[in-house]
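Enquirer: Attaching a predicted model along with its sequence, questions to come.
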Amino acid sequence: MIGSWRWNITLGLSGSLLTLLFSIGDNGPAITGLRCLYAFIVFFALAFPVRAALAVILKPRPAAAMRHAAAAEEQPKGQAIDYSTPEQGEELRELLHYQTDGNVTPESSQQSDFKPLSPPKLVSTQNKEPEELAKAIRHLTGG
C-alpha cells in the first residue's frame, strides 16, 4: 500500500471536519459529535481501499520496467552533448557574401516582383453632410 496510517488519520479527520461543518447548523452538539465520530470511522476505513487501489495503479509493471532499463542502458540520454554543427560551408559562405555586398541573394532574384502592401486610405468625415453621417451611424448601430 502507498503511504502510511497517517493518510488514514488525515482522511478520517477531513471527513469528520466536513461532517461537522455541514451538520452543526441543523443538529445539536451531541448529535453532531456522534455523526463526526461515525464519519471519522467511515473515512478512516475507506482510506485502506483507496491506498490499495493507488498502489495497484501506480505500481510499475515488471516487463515495462525491464524494457525501460534496457533502453536506458542502450542510449544514456542526457549524458553527453554534441556541440558540432553540420557542414554547410559553401552555402553559408555564398549567403554571407551576398548579404555583406548588399546584393540580392540568388534565391530571391527570381522573386523580384515584390510589392509592399498598400492598404486603402481612410476617408475623412470633415466634409460630409450631417444627413449622410447620421445615416451611416444608424446603419452601424442597427437603428
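Expert: Yep, that arrived. Numbering: from 1, shown residues only.
Enquirer: Could you use CA atoms for every contact and neighbour count after this?
Expert: OK.
Enquirer: I'd guessed residue 99 sits against residue 105; true?
Expert: Yes - between residue 99 and residue 105 there is a contact under C-alpha atoms under 8 Å: 7.3 Å.
Enquirer: The two - which one has more neighbours?
Expert: residue 105 (15 against 12; other C-alpha atoms under 10 Å).
Enquirer: next up, a second structure to put side by side with the first:
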Amino acid sequence: MIGTWRWNVAFGICGSVLTLLFSLGSNGLAVTSMRCLYAFIAFFVLMYLFRAVIALILQPGAVPLAEESQSQDEARGIQVDMSTPDESDELNDLLKQQMDGNVQLEPGAQSNFQPLTPPKLVSTPNKEPEELAKAVRHLTGG
C-alpha cells in the first residue's frame, strides 16, 4: 500500500472542512456536524481505496521462472551499475604533471591551445558631450 493511514486522515479532514464550509450557511449546527462526520468517513474510505488501486498499479509484475534462467547475454542491460571507477591516483598524477609543466599529450596529438586575447577597451576622455549624447541616442534607439 502506498503511503500511511495519515493520508487517509488528512483527506478525511479536508473533506470534512469542505462539507462544513458549504453546509454551515444553509443548515443548522447539528445537521452540519453530522454531515461533516459522514464526509470524514466517506473521504477516509475513498482515500483508502485510492491508495489500494495505486499500489496495484505500481506493483512490479511477477517474473516467470522461464525468464529467470536467461543467459548472461540476454540479461545484459537490465541492471545499471551507477558507480564510477576510482581514478584518484591517475587524477593526482595528471595534476602533478600539470603543476610541474610536464603535461604529456597522447601520441599523435598536437596542442592547438591559444590563450584568449580579447581586444582592450579604449576610453575617449576628450570627446565632445554632444557627440556622446548622439552615440547614446543611437544606441538606445531614441
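Expert: That came through fine. A quick note: this is a predicted structure, and the numbers were derived from the prediction, not measured.
Enquirer: TM-score for these two?
Expert: The pair, once superposed, lands on a TM-score of 0.54 when counted by TM-score structural alignment, normalised by the length of the second structure; 121 aligned residues with a C-alpha RMSD of 4.6 Å.
Enquirer: From the chain's centroid, how far away is the helix or strand harbouring residue 133 of the second structure?
Expert: Assessed by DSSP states H and E, residue 133 of the second structure sits inside helix 129-140. Taking C-alpha atoms, centre = their mean, to the nearest Å, one finds helix 129-140 of the second structure lying 47 Å from the centre of the chain it belongs to.
Enquirer: What mean distance separates it from the matching residues in the first structure?
Expert: By mean C-alpha distance after the TM-score superposition for the first structure, the fitted helix 129-140 of the second structure averages 1.0 Å away from its aligned residues in the first structure.
Enquirer: Can you tell me the number of residues neighbouring residue 56 of the first structure?
Expert: Residue 56 of the first structure: 13 neighbours (other C-alpha under 10 Å).
Enquirer: ok, it to residue 94 of the first structure distance?
Expert: Distance from residue 56 of the first structure to residue 94 of the first structure, counting by C-alpha to C-alpha, to the nearest Å: 62 Å.
Enquirer: go on, residue 101 of the first structure?
Expert: 11 Å.
Enquirer: Tell me which of the two has more neighbours.
Expert: Ranked by neighbour count (other C-alpha under 10 Å), residue 101 of the first structure and residue 94 place residue 94 first, with 12 against 9.
Enquirer: list the contacts for that one?
Expert: By C-alpha atoms under 8 Å, 6 or more residues apart in numbering, residue 94 of the first structure lies in contact with nothing.
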